[in-house]
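Visitor: Mind folding the following:
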Amino acid sequence: MTSYELYRLKISLLTPLHIGSGRELMHEYDYALYKGRTWRLNEAVVLEAQPLDDPQAANMLAQTPPAHLLKESDFTPQSRFFRYVIRGVPRSPAEGAIVREQLKDPFDRLYLPGTSLKGALRTALLWYAWGQRNLQPDLRRMKDDSRFAAQNYERILLGQDPNHDLLRALIVADSYPLPVNEHLQLINVRVLNRDGSLGSPIEVEAVRADTTFETTLKIDRALFSEWARRHNLNLVGGQWLQDLVRVVRQHSQERIRREKAWFEEKAWFEKEPKALHVHQFYERLERSQPPENAFLMQMGWGTGWEGKTLGTRLSNPASFMEEVIRKYKLAIGRRKPGDPFPKSRRVIMQSQKDANGNTIGERPALPLGWLPLGWVLVEMEAIK
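Guide: Take a look at the predicted model:
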């Protein structure tokens, strides 16, 4: 009998997903715009194709953006000067405009990192474990360094050290890769503040909605066995992994309820009517009935403060949340005690261009309208 439980995961994107590589791409240095498309430059090949015999020409080359070295005839999808091509263009056509890069493998193929998926599952498990242990928030247990503020709670809930961490028994593989040209898009993201104002645009590469990734998940049962107990390697919380679908469902239902409530205040719609589209999206999620082996989940960039680690478990009682906000300086500006926190959400929009490529306003990113990022449906199928 195998010591592993093995599952096939099918992850279907309901909204675009951005998992950043950590790199910012610059217009005319890393990408070019041509005929309504964004062309990701292969900078090394572009430079290698230039004549370098003349020192003066080489000096001029060093000061020239790579995109300026290309001719109109170079812009073909098969050209070796480009790594990939994306339909659509960023909001800003200015030289040096920034687009945040989507994570890809060395062959420029899209994939879902196992670490990102495992991190989202870890968040749900922590949230659920808190309820099972009936813990109460205590600022004395929070570390002074905001990066590790909840680490003591994490150790209480999941294990005191890496050898005894529950997540040691959960192994999530990277997904199978997908071609970039078919599944990558550019999206314009704005911070939507509670007062109806919008933050500066953030342009990102993102995996399209309706994309499906496939990967595998293993649960190492040996770490809950008599052998593990004899060797002081046994882990707590094995039943939570057995009930992973139910655990994540409960966490996501709470997330959906809170996000829907954030957008449903009547006065809020009066400030920004398009916020109604996000509310309607969450209403649809709340009413949806995934198969019994599936769950909804939000992951990747843009999930916000409540999508990280313990999130809402620290917001009750409200007085404790106020202490956390003050201690870690989480609120910037004129927030008063008792005001909603966090006060903003990230939503997807796009730029609307006229025939000359000029921006003429914001329009909905998808037929439904403005949307949050990173909502997925995960289906788990046991492999026997």
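Visitor: hey, let's count contacts and neighbours off CA atoms from now on
Guide: Noted.
Visitor: Helices of the stretch 151-300 of the chain, residue ranges please.
Guide: 151-158, 180-183, 226-230, 238-242, 244-263, 266-271, 275-287 (DSSP state H, counting those that start in this stretch).
Visitor: Same check on the stretch 1-150 of the chain?
Guide: Under the criterion DSSP H, counting those that start in this stretch, helices of the stretch 1-150 of the chain are mapped to 43-48, 55-62, 114-133.
Visitor: of all the helices of the stretch 151-300 of the chain, which lies closest to residue 301?
Guide: Judged by C-alpha to C-alpha, the one of the helices of the stretch 151-300 of the chain that comes nearest to residue 301 is helix 244-263, at 15.7 Å.
Visitor: so the closest one versus helix 114-133, what angle?
Guide: Per axes from the mean of the first three to the mean of the last three C-alpha atoms, to 10 degrees, the angle that helix 244-263 makes with helix 114-133 is 90 degrees.
Visitor: Now show me the structure for the sequence below, then we'll compare the two:
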Amino acid sequence: MSENKLPWKIKKYKARFVALSPIHIGTGEVLPACRYVLPPEGQDQGWCLKESFSAGLLAEGRISIKDYMEKPLSLDMPILKRGVDDGNFLYPISFTKAAREKLKKEVKPFVRDGFGRAYLPGSSIKGMLRTALAFSFLMNEEQARKNLLKQLDQLEPKGLIEKMNNVSPKNIKEIRKKNAARVSLVENLFRPLEKEKTDPKYDILRAVKVSDSEPIDTPLVVAAVNIFTSKGSRIEPLSSDTPPTFCEVVDPGTEICFEITLDEGLLVKLGESNPSKIRIKNHYDLLSALQDHARVMVNIEKSFLEKNGVNDVWDKEYEQGEDADYAIVRLGWGSGWTGSSLFPILSCDDPEKETPKRPLSRKIVISSKGEPRAMLGWGKLYIEEIPE
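Guide: The predicted structure is shown next:
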């Protein structure tokens, strides 16, 4: 086949993600507490056990159904003192002090491969890119933003943005309920105007492929997370009766690598038929969109913490540097509406300004005393071209 029949130009990029705060990407499942073995006092490393081993303890009557469902095990316990075959350890894991002291009932596991190794799914990263591209486009194209607002309002009897600005326990489920028409409006930002070209094969992100990451080679950590809500000038737990949520998280400082592939020829072809929608030429467009998104969410979250007297939870590392070769991102569970929705850019004329109408609750990692300790989901992303 002649070269002129192969117009696509493939560019590969190495992406390096550095966790700045605890990161959790879950499976949608939970594991009973007895799947976890706490380390002896003074040691850091515990374990997650294979399901068959924990179920065997229950079947043999060595633990009660109550303990099976509610309590982690310990290597000091009599039922384990006889030793556990290494084949029954699924993967090593550490525990925060809060998790060691408070863990019961269940843990949200991090997504893992068939060998029990944690990794970042390419689909989660691509979803983050998609949100940032749409956010940046709407931030820089006022008419497109007004058009989308009008279309969204036409879908809702009382207006979606009005509902989100007046969120309450009564309407939160309605707001969060998946709505195919809403999704379609946002997806059309990535596709040409012509009706016959609004199907997924014309989506410009077809030309962007994101691999699953390499396995994360350091043990994850079980952390305790609580929901805090703003009350005047302070934050407090949403409910004093609600126990923390326990989840496996990537420790801050962990570096994780994956690949991004751009079909630059296809980007050009799809961009030509998509002149007034989202366009991508190269990886700099991805970084630029992520940086636009970062500047808005950083200001909102920093302002929220300052207004509620928990400045020590904020880290300057979360702030997007000017002319930087990286982008600050939020990824996974707990990144909230700033990290995974378009609401900040649609809800008011100044999206960077914190307003009383915005959501007042945040998921925050807690200390053993139940105090706010760290935000979830913050990271730094570098993208560099792989030489041919």
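Visitor: Could I get the TM-score for this pair?
Guide: The pair, once superposed, lands on a TM-score of 0.74 when counted by TM-score structural alignment, normalised by the length of structure 1; 327 aligned residues with a C-alpha RMSD of 3.3 Å.
Visitor: could the helices of the stretch 1-150 of structure 1 go into a markdown table alongside distance to residue 343 of structure 1?
Guide: Shown next, in a markdown table, are these (distance: least, C-alpha to C-alpha, whole Å):
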| stretch | distance to residue 343 of structure 1 |
| --- | --- |
| helix 43-48 | 41 |
| helix 55-62 | 45 |
| helix 114-133 | 21 |
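Visitor: Quickly compare those and say which is most buried.
Guide: helix 114-133 (a mean of 18; mean count of other C-alpha atoms under 10 Å).
Visitor: Identify the residue range in structure 2 corresponding to that helix.
Guide: On structure 2, the counterpart of helix 114-133 of structure 1 by TM-score structural alignment is residues 122-141.
Visitor: tell me which element the closest residue to residue 138 of structure 1 other than its chain neighbours falls in.
Guide: Using C-alpha to C-alpha, 6 or more residues apart in numbering and skipping residues adjacent in sequence, the residue nearest residue 138 of structure 1 is residue 320, 7.7 Å away. Element membership of residue 320 of structure 1, judged by DSSP states H and E, is helix 318-327.
Visitor: Tell me the helices and strands packed up against the following helix or strand past that helix.
Guide: Next in sequence after helix 318-327 of structure 1, counting helices and strands by DSSP H and E, comes strand 344-353. With contacts defined as 3 or more C-alpha pairs under 8 Å, 6 or more residues apart in numbering; DSSP states H and E, strand 344-353 of structure 1 has these neighbours: strand 184-193, strand 359-364.
Visitor: In CSV: those, plus distance to residue 279 of structure 1 and mean neighbour count.
Guide: Conversion of these to CSV gives the following (distance: least, C-alpha to C-alpha, whole Å; neighbours: other C-alpha atoms under 10 Å):
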stretch, distance to residue 279 of structure 1, mean neighbour count
strand 184-193, 13, 22
strand 359-364, 14, 13
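Visitor: quick one, which of these is nearest to residue 297 of structure 1?
Guide: Counting by C-alpha to C-alpha, residue 297 of structure 1 lies closest to strand 184-193 out of those; the figure is 19.8 Å.
Visitor: and the closest one, how far from the chain's centre?
Guide: 12 Å (C-alpha atoms, centre = their mean, to the nearest Å).
Visitor: Average offset of that strand relative to structure 2?
Guide: For strand 184-193 of structure 1, the mean distance to aligned residues of structure 2 following superposition is 0.9 Å (mean C-alpha distance after the TM-score superposition for structure 1).
Visitor: any idea of the angle that strand forms with helix 275-287?
Guide: Computed by the same axes, to 10 degrees, the angle separating strand 184-193 of structure 1 from helix 275-287 equals 110 degrees.
Visitor: Mind listing residues that contact strand 184-193 of structure 1?
Guide: Here strand 184-193 of structure 1 makes contact (C-alpha atoms under 8 Å, 6 or more residues apart in numbering) with 86-91, 198-208, 343-351, 365.
Visitor: residues of the helix holding residue 320 of structure 1 that come out buried?
Guide: Applying a neighbour-count criterion of 16 or more other C-alpha atoms under 10 Å, one finds 320, 321, 322, 324 buried in helix 318-327 of structure 1.
Visitor: which one is the alignment partner in structure 2 of residue 23 of structure 1 nearest to, not counting chain neighbours?
Guide: Structural alignment (TM-score structural alignment) places residue 23 of structure 1 against residue 29 in structure 2. In this structure, residue 29 of structure 2 finds its nearest non-sequential neighbour in residue 108, 6.5 Å apart by C-alpha to C-alpha, 6+ apart.
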